[in-house]
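J.: next come a sequence and a model predicted from it.
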Amino acid sequence: MRGIDLSAASWRKSSYSNSDGGECVEVSDDFAGVVPVRDSKVPHGPALVFQAPGWVSFVSAISGGQLSS
């Protein structure tokens, strides 16, 4: 996805991030139809931008135990 300006995005830490400061993922809910995702340890680094339906499927698979680590 090109052309999405994330400079004013508000970010929240994913509930799936661990609590000790490692493996932290942040997402933004500010954009219709897409979900930007970034590493909270690198807030000015790159973000991945997923189509919302794909992100919903991914989160559902994780919470349903369909993906293992």
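T.: Done, it's in. Residues are numbered from 1 along each chain as shown.

J.: when you work out contacts or count neighbours from here on, use the C-alpha atoms and nothing else.
T.: OK.

J.: tell me how far E26 lies from A61.
T.: 18 Å (C-alpha to C-alpha, to the nearest Å).

J.: who's more crowded, the two?
T.: For E26 versus A61, the count of surrounding residues by other C-alpha atoms under 10 Å is larger for E26: 20 against 13.

J.: quick one: secondary structure of that one?
T.: E26 falls in the strand class when you classify it by DSSP: H, G, I helix; E, B strand; the rest coil.

J.: find the nearest non-adjacent residue to it, please.
T.: On the basis of C-alpha to C-alpha, 6 or more residues apart in numbering, the spatially nearest residue to E26 that is not a chain neighbour turns out to be K13, at 4.3 Å.

J.: putting a second one here so we can go through both:
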Amino acid sequence: RDEGPPRELQDVRDNSKDREYWEAMTHIIPQRKLKLWDALGAALVEYHKVLTRRSELFSEATALQRQNT
């Protein structure tokens, strides 16, 4: 059964700077990089759609080739 950290550690830990720490963490990756990653993600979604469509067309072409032989 997990009851968290031992009582002694709970009394000793100073959490007064936690909010400041986590706020600083939100700025570790520059906004420019976040935009780059968002654009890359969107491009990869579109590329996946293209590859999916190509796969469908390839399957259709293969089926047509079988019918014609």
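T.: Yep, that arrived. Note that the structure is predicted; figures quoted are calculated from it, not measured.

J.: report the TM-score for the pair.
T.: Comparing the chains after superposition, counting by TM-score structural alignment, normalised by the length of structure 1, produces a TM-score of 0.27; 28 aligned residues with a C-alpha RMSD of 3.7 Å.

J.: count of neighbours near the residue nearest to E26 of structure 1?
T.: Taking other C-alpha under 10 Å as the neighbour definition, K13 of structure 1 ends up with a count of 16.

J.: what's the answer for V27 of structure 1, then?
T.: Counted with other C-alpha under 10 Å, the neighbours of V27 of structure 1 add up to 20.

J.: how about the nearest residue to it, chain neighbours excluded?
T.: If the residues on either side of it in the chain are set aside, V27 of structure 1 comes closest to V37, at 4.5 Å by C-alpha to C-alpha, 6+ apart.

J.: longest helix in structure 2, please.
T.: Secondary structure assigned by DSSP state H gives helix 31-68 as the longest helix of structure 2.

J.: what's it packed up against?
T.: The contact analysis (3 or more C-alpha pairs under 8 Å, 6 or more residues apart in numbering; DSSP states H and E) places helix 31-68 of structure 2 against no helix or strand.

J.: next, the buried residues of it.
T.: Across helix 31-68 of structure 2, burial judged by 16 or more other C-alpha atoms under 10 Å covers no residue at all.

J.: how distant is it from the center of its chain?
T.: For helix 31-68 of structure 2, the gap between its own C-alpha mean and the chain's C-alpha mean amounts to 18 Å (C-alpha atoms, centre = their mean, to the nearest Å).

J.: the residue nearest to E26 of structure 1 reaches V27, doesn't it?
T.: Yes - with contacts defined as C-alpha atoms under 8 Å, K13 of structure 1 counts as touching V27 at a distance of 6.5 Å.

J.: perfect, I'm done here.
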